[in-house]
Every structure is written in structure tokens, then in C-alpha cells.
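Q: Provide a 3D model corresponding to the input given below.
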Amino acid sequence: MSITTDENPSATPLTVPTPQRKRRIPGWARGLLWAVGVIAILSTASYLTGVNTLTSTNTAQTALRLALPILLAALGGLWAERAGVINIGLEGMMILGTWGAAWGAYYGGVWAGLGAAMLFGALGGLLHAIATVTFNVNHIVSGVAINLLGLGVAKYLATLIFEPLSNNPRQSPPVPTFDTYSATFLSNWLSRLEAQQRVGISDAAGLINGLVTKVSPLAMIAILLVPVSYYVLWRTRFGLRLRSCGENPVAAESLGVNVYLYRYIGVLFSGALAGMGGASLVLLAGGGGYLENQTGGRGYIGLAAMIFGNWRPGGLLGGAALFGYADGLRLSGGGTAVLALLYGAVLLLAVIVVVQLIRRRWVAAALGVVGAAVLYWIYWANDDLPSELTPYTAHFVTLIVLAVASQRLRPPKADGARYRRGEGD
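A: Here you go, the predicted structure:
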């Protein structure tokens, strides 16, 4: 930028340097760096503790299967809350999806089951939208009501439809599940690398192998929905309008956006995704039918994953992977593996403490030291975790992660706020 003075217009212009904006690392690159860092920490923890389960193919396969319902519920929460509607009712919509998946798959096959699950989940979303968008009911109250209603409706329908078929009102007869596919050549190569037990290389091979072996079409669809959701919400005119309803609905209305319509669309799609998450519990290997209380609170964990991800698709993918991995590790290795994961958490906290010291954030560094000391004491004082505690590993991880992430959260400004058409006139 050049500037000349009025007294001497012909003078040589003064050049004022334009401030350079720092280039931000692209989101995909940050995600890749985080993935490399996590693999490095897990590899180190596996080597130091001697627990190979931390990075085994079986653990990765189990983690992927358990992360899917959480991921889909989190995506459902993202669509609703970006439109300005808090969706506590994800759990109830997932429950409806589990029943719909079993009913549809029993009579029409797996794809019919997936469609029925999305339909029943969307019906739960429709009820939530009618209550919150049309009648301005408090979003939390409506969400809790949807959870209770979903549980009651699923019980009633299971008694009505499934009891004559299975002689059990709490479960359906066996239903077909999705076939699985493997990248055979890549999987065989990774299996050989894993068997060589090289530090770092074999650990990475085991984790990647679990993601390319015995993968279902539903898993592929769920993972593909992450970039699709990002593109639609952040790179299209439709997504801009929907997000404007969650940031400032009055301003959106002044620009001609039908806030009611976009909020209905967001909540309906939210319910359909939650129903798809319920279907993943029924139609994947290890499921094979509806079972009462099958969701086990995964709708709430999905909501926590969305918050952990700061209402962004890439972030919630990381949150779902974290919770799914914690639960999968519990099933694959039991209490010993969970203790080894605590050792990995100590290593991660040590890295965080160093970073905070470099940034001269003394309080954060001190808290990191205290947290690392507590986790290491638990690891050192126990040979195995009590079997009564290990089923709640994912829930403990949820609480810890939300406590750590709470300082950097930025929800949509109008999320949960009441809105009436014309109130800004």
C-alpha cells in the first residue's frame, strides 16, 4: 500500500507494508498430524507396557464397529444444532432406529432395514421439530421426552410384532446382517508387517489393517458422510442458510431465509442419521437383531463427541474414534489393556505439559502434571482394573474429554434459543 502527502504530491510514495496473514494448516493436515501423533503414543505405550492389544488389528476392527453408532449420532447432532436446535433426543431416535432396522431387515433384507431405521429415526426428529420449532417448547425438555417416548414405543412395538415371532418381547428373531469386504492384497501385506513386531511400523500396520479388513458397506457410508456433511454445510448455499439459522435466525429471516423450513430439514436429517446409528447396532456383525436397551447410552456419547469436535465434522470424527477405541480396547484386552491405555494418556499429558511450558502457561502445565501423576499412580498401583469398572471406560473417557475440551468450545450462537417469525421486525 502506497501513501503520498498533500504538500508534495510528486514526492516518492511511502510504502506501508501490508500485514501478512498467517497461513493456517488445512483441517485435513491437522487431522493427519493428530493421527500420526496418536499412533506414535500408542506404539510407545505398547512397547513400554508389553500390551500388544493397544495396536492390534482386532482392536481396530472392534473400535471401528463400536465407533459407527457414535459417529452417526454425532453427525445427527451436528445437523440439528447447526440449524439452532439442541437435540438431546438422539438416544430416543437411535432406539427407534434399532427397532425399525430389525423390523425392516426381517421382512425385506438389510437395505430395507437401513431404510426403515432412517425412517423411524426421522419420525422421532419430526416430533422434536414440531415441539421445538413450531410450538417453541424448550429444546431440552422436548429431547428428554423424545428419549422416553422412543424407549416406550420400541417396547410396545417389540411386544406387538416380535413376541409372536421370537417368544420374547425384549428381542427380535435373528435378522440378516451386512456382508463385509476386505482389501485383500493390502490386508495381507499389513498382516505380515504386524507379525514382524517392529516398534512403530507394526503398530501402525495393525491399526490400519483393522480399518481395511472386514469393512461393511454401512461403515463406508458413515465415514463418507463426514466429508459430505462438511461440503454441504460449509461449501454450499444451502449449508450457509442452514448454519445462519443457528447463528442468527433474525438476520437470516431478514435476508429471506425460511428459518422454520431449514430447522425442520436439519432436525429431520438429524433423526435419520441417529436412526442409521441405531441400525449399525442391529445390522453389523455382532448384532443380528433388536434387543431392548441396545443403544446403551450411545446417543448421549454421540452428543459428547459432537461437542468435543466443536460442532465440526472432522472434530466429531476424532471424538467418535476416541470413544469407540476406548470401548473396543476394553472388549479386546480387558482391564489390562485399559491400564496400558492409561499409561498412554500419561505420555500424552507429558507432551502437553512440555507444550504448555514452552507457551508459558504455568497453570495449564501444573494441571497437566497433576493429571499425569494421578493416572500414573492408578497404573502403577493396579495389575488389572476391576471388571465392574471396565464396562464404563467409554463413559469415563467422555467425562474427561469434555472437561478438557470445555475451554475451547464455540457452539452456534442461537443454539437452543427460542425464535418466532417476525420477532426481529
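
Q: use CA for all of it now, contacts and neighbours both
A: Fine.

Q: I'd assumed residue 202 was in contact with residue 196.
A: Yes. In this structure residue 196 lies within contact range of residue 202 using Cα atoms under 8 Å: 6.7 Å.

Q: just confirm residue 172 contacts residue 160, I think it does.
A: No. With contact defined as Cα under 8 Å, residue 172 does not reach residue 160; the gap is 10.9 Å.

Q: more crowded one of residue 196 and residue 202?
A: Between residue 196 and residue 202, counted using other Cα atoms under 10 Å, the more crowded position is residue 202 (22 against 10).

Q: show me the contact partners of the helix or strand harbouring the more buried one.
A: Per DSSP states H and E: residue 202 is located in helix 201-212. The contact list for helix 201-212, computed with Cα atoms under 8 Å, 6 or more residues apart in numbering, reads 39, 42-43, 55-61, 64, 182-183, 186-187, 190-191, 193-197.

Q: against which helices or strands is the helix or strand following that helix packed?
A: For helix 201-212, the following helix or strand on the C-terminal side (DSSP H and E) is helix 217-235. Counting contacts by 3 or more Cα pairs under 8 Å, 6 or more residues apart in numbering; DSSP states H and E, helix 217-235 is packed against helix 57-82, helix 237-247, helix 313-358.

Q: now the second one, please; I'll put the structures next to each other:
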Amino acid sequence: MSSATVAKPQAQRPARGGRTFSLPVLLLIIAGVLVLTSIVRLITGADGITSTGQMSTALRLAVPIGLAGLGGLWSERSGVVNIGLEGMMILGTWFGAWAGYQWGPWVGVVFGIIGGALGALLHAIATVTFNVNHIVSGVALNILALGATRYLSKFTFANTTEGSSKQSPPIDSLGTFDVPGLSSWLDTLNQKHWFLISDLAGLIGGLVTDLSPLTVIAVALVPVTWWVLWRTAFGLRLRSCGENPVAAESLGVNVYKYKYIAVIISGGFAGLGGAFLSIVASNVYLDGQTAGRGYIGLAAMIFGNWMPGGLALGAGLFGYTDSLNLRGGTVNVHALILLIAILLVIGAAYLVWRKRYVPGVVTAVIGVLMFVWYATTNEVPRQVVTATPYVVTLLVLSLSAQSLRMPKADGLPYRKGQGK
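A: Predicted coordinates for the structure are as follows:
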């Protein structure tokens, strides 16, 4: 069976509802947002919104979200909805800390992946073999993972030095590094506060400063995922299971096998994100450490239209908003209110140009209200800063929901031979 044969049914179906932005157009949009951000920085004086430190923190916070999103991408491209990403991340944090404390951080990373994969195996057995509703299975896994790790912590960490029933002992660091020469030069350029140039320097500098080896691996997994799923026969067969499993089966694809593989890989990615939290982001396991990042990773995947590149942009956006909470965010968030207001006005003009008058008017009204909020205040309450990542998650999903196309058979029950 050739890969072209499997691809044929999918090629004949129009991709309704999908985004049509080409790469040059997408890069132009990103460049435009960066120019607007630079203008807002000059108007408000909030230099921290594009500082090297801000971008470096945003990258570190985006990695676990992106890894969870990659996990969701693998699972849902095979047709299995994975609400259980949060539970798999929780298992990754605990297993990573447990093994990392005893045998070193790299062993902890491996065990974090194994922990997430074990949770995914339970999800695969429930959804693929027994046809349990995917949402029910995912929620049950989240509850099970939370209870299991709290129970295990009482026996493993409670009696250890510097540990407790809710916290592991410290774990050795994987270390960090900068790109020699480039990091310091970009940081110096960023501190000049020049229009656009310093903002670009801050953005790029954040990607090459204070890096963990695990961060580099996580970033590399994005293009690796794209290549495997869109440039190999294995990926083509896996995606066919999420689009039309009956047609895939008729062409000789073992749908059960590919769904199991995809869901287990999905759990491995989520577990790696959990291990990143307990070993890199902080060198201890803490009860409640994931803080909903599995769900935000799922939101990043949806925002990215089930594509690795869009997912990475979504994870970066959520990581950036989360970083505002850690680096004096009240002033920076106040400046971003102005940026959002400008973007909303531009979006309203675009909607009116497309003759979508009602959404255009609503968007314009919201933009005006944001302008009024910015003009009548000097800073935002700390509570707003804390809630920013979650508010952004809801806003992004609500605004992008009309232009998304999920895999056609995502979440639908499947039984071998059902097409006969």
C-alpha cells in the first residue's frame, strides 16, 4: 500500500473552515504586531514588554504548555480527544521528581515521560478498546492522577530531608547556557530602547539566553512533529485515522494500532512537560504544580488549528501573558491594554471590509472600551495580572473558533469492521 493511496480520500475533501494564511502572510502579520508593540512601548514607556528577560521567561513558561499542546496534537490527529493532558502532566511532574531526586535530573526526565505515557495508556484502553466517551475518560484520568500523586507523595516525600507530603526534596539542575557572544550583544542592543531594533533584539535574545538543554529539545520537537506527521507514510496513516478511520481500515491501516501509538506518544509529550515543571521551571515537585497548563496546552493546540506551527505561536502567546505575572506585570499589562485596543480597532476595520458588519461593530465597541480603560487608569490591579493568562485563553479561543477545522473523526467512536 502506498502513502499516496491513503492520501487520496483526504485530498478530495475540501478543507472547509481552515485557515488560508500562507507563510509569507503569517510572517507579515507577526511583523505588523511587532511594529505596533514597539510603538506602544515608546508611547507608554513600558520597556519591559519586549525586554530580553521578559522573553526568556516567556519561553520557559511556554515550553510545558507547548509540550502539552503537542501531546494533544498527536492524539487528536489520530481521532482521540485528549482532555486528560492535565492528568498526564501531573503524573509527569511526580514521576520526574521522584526519579530525579534519587538518580539525577536526566533520569527524572525519562521517568516523567514514562509517567505521562502510562496515564495515556489508560486513556487509550478506555477510549480505543472499550469505546468510553473521550471526554469522560479524560476527566476521570485527571481526577485519578491528582489523587494518585497526592497519595504517593505521603509515602515517598513526607519523611525525606527537605521534603513533605506536598513537596519533594530539591532536584539537581540540568544547568543553563547562553549562546556565547550573541546573547550579551543582543541584550546590550535591547537596552538601547530603539524603535523596533531593540524589540527584535529582545525577542531573539530571549530565545538564546539562559537556556536549559530541555528547552532546546522541546523547541526542536515542534518541527520534528511536523515532519513526522506531514512528511512520512507513518504520519499520513496516523492522520487518516483521525479523518476517516473506515476508509483507512479499508486500505489496510491498523486503526487501533495507530490510535494507541498516537495516544501513548501524546502522554509522553505531556509527561515531558510535567517533568520540565518539576525539574527545570522549579527544582522541586509541588502539589498543584501544573496549575491548569494541560488545559491551556489544549487551548494552544486548538488556537493553532491542530498544526504544530500555530500551536507554537499559541504556546508562546500564553507563555508571554503568564510571564507578565512574574516580572512586575501591572505596568506591562497596562501598556498591553493599549496594544489590544489598537488590534481590536484594526480587526473591526477588517471585518467591516469583509462585510461582516455585526461582528465588526461589536469588535469596535470592545476596542473603544479598551481605549477608555487605558486612558482612565495608570495601572491595572494585581488580580487582573494574575488572571491574564486564563482570560487570554478564553479570548483567543472565542475569537478564533470560527476559522478552525478539527480532524473530521476526532472524538467519534470507532469499531473495527464498522464500515462493512
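
Q: of all the helices and strands packed on helix 217-235 of the first structure, which one is nearest residue 261 of the first structure?
A: helix 237-247 (9.2 Å; Cα to Cα).

Q: start and end residues in the second structure for that closest one, please.
A: With TM-score structural alignment applied, helix 237-247 of the first structure matches the range 233-243 in the second structure.

Q: the matching stretch vs the first structure, average offset?
A: Mean deviation of stretch 233-243 of the second structure relative to the first structure after superposition (mean Cα distance after the TM-score superposition for the first structure): 0.6 Å.

Q: buried stuff in that stretch?
A: Within stretch 233-243 of the second structure, the residues scored as buried using 16 or more other Cα atoms under 10 Å are 233, 235-243.

Q: and stretch 106-114 of the first structure, by the same measure?
A: Buried, per 16+ other Cα under 10 Å, within stretch 106-114 of the first structure: 106, 109-114.

Q: where does that stretch end up in the second structure?
A: Counting by TM-score structural alignment, stretch 106-114 of the first structure corresponds to 101-109 in the second structure.

Q: give me the contacts around that stretch.
A: So stretch 101-109 of the second structure is contacted by 95-100, 168-174, 272, 275-276, 279 (Cα under 8 Å, 6+ apart).

Q: now that stretch: how far from the chain's centre is it?
A: Its chain's C-alpha centre and that of stretch 101-109 of the second structure lie 24 Å apart, by Cα atoms, centre = their mean, to the nearest Å.

Q: straight-line length of that stretch, end to end?
A: Length of stretch 101-109 of the second structure, first residue to last, Cα to Cα, to the nearest Å: 11 Å.

Q: coming back round to it: burial-wise, tell me which of the helices and strands packed on helix 217-235 of the first structure comes out on top.
A: Highest mean neighbour count of these: helix 57-82, a mean of 28 (counted as mean count of other Cα atoms under 10 Å).

Q: and that helix, how far from the second structure on average?
A: Superposing on the second structure and averaging over aligned pairs (mean Cα distance after the TM-score superposition for the first structure), helix 57-82 of the first structure comes out at 0.5 Å.

Q: where does that helix end up in the second structure?
A: Against the second structure, helix 57-82 of the first structure falls on residues 52-77 (TM-score structural alignment).

Q: more crowded one of residue 172 and residue 160 of the first structure?
A: The neighbour comparison of residue 172 of the first structure against residue 160 (other Cα under 10 Å) goes to residue 172, with 25 against 12.

Q: and that one, what pairs with it in the second structure?
A: In the second structure, residue 172 of the first structure lands on residue 168 (TM-score structural alignment).

Q: what residues are up against its match?
A: With contacts defined as Cα under 8 Å, 6+ apart, residue 168 of the second structure is in contact with 97-98, 101, 153, 157, 162, 284-286.

Q: from residue 368 of the first structure, how far off is the aligned residue in the first structure for residue 351 of the second structure?
A: For residue 351 of the second structure, the aligned position in the first structure is residue 356, judged by TM-score structural alignment. Separation of residue 356 of the first structure from residue 368 of the first structure (Cα to Cα) stands at 9 Å.

Q: how distant is the match of helix 237-247 of the first structure from the center of its chain?
A: In terms of Cα atoms, centre = their mean, the centre of stretch 233-243 of the second structure is set 22 Å apart from its chain centre.

Q: what do you get for stretch 261-268 of the second structure?
A: For stretch 261-268 of the second structure - counting by Cα atoms, centre = their mean - the centre lies 16 Å from the chain centre.

Q: that stretch aligns to what range in the first structure?
A: Using TM-score structural alignment, the residues of the first structure aligned to stretch 261-268 of the second structure are 265-272.

Q: give me the contact list for that stretch.
A: Contacts of stretch 265-272 of the first structure (Cα under 8 Å, 6+ apart): 73, 75-83, 85, 87, 90, 93-94, 117-126, 128-129, 242.

Q: that one vs the second structure, average distance?
A: Relative to the second structure, stretch 265-272 of the first structure is 0.3 Å off (mean Cα distance after the TM-score superposition for the first structure).

Q: show me what counts as buried in that stretch.
A: Buried residues in stretch 265-272 of the first structure, defined by neighbour count with 16+ other Cα under 10 Å: 265-272.

Q: looking at those residues, which is nearest residue 363 of the first structure?
A: Closest approach between these and residue 363 of the first structure, by Cα to Cα: residue 270, at 39.1 Å.

Q: name the nearest residue to the closest one, sequence neighbours excluded.
A: residue 76 (3.7 Å; Cα to Cα, 6 or more residues apart in numbering).

Q: can you check residue 168 of the first structure too?
A: Closest residue to residue 168 of the first structure apart from its sequence neighbours, by Cα to Cα, 6+ apart: residue 162 at 7.2 Å.

Q: helix/strand/coil for that neighbour?
A: helix (DSSP: H, G, I helix; E, B strand; the rest coil).

Q: so who does residue 157 of the first structure touch?
A: By Cα under 8 Å, 6+ apart, the contact list for residue 157 of the first structure reads residue 99.
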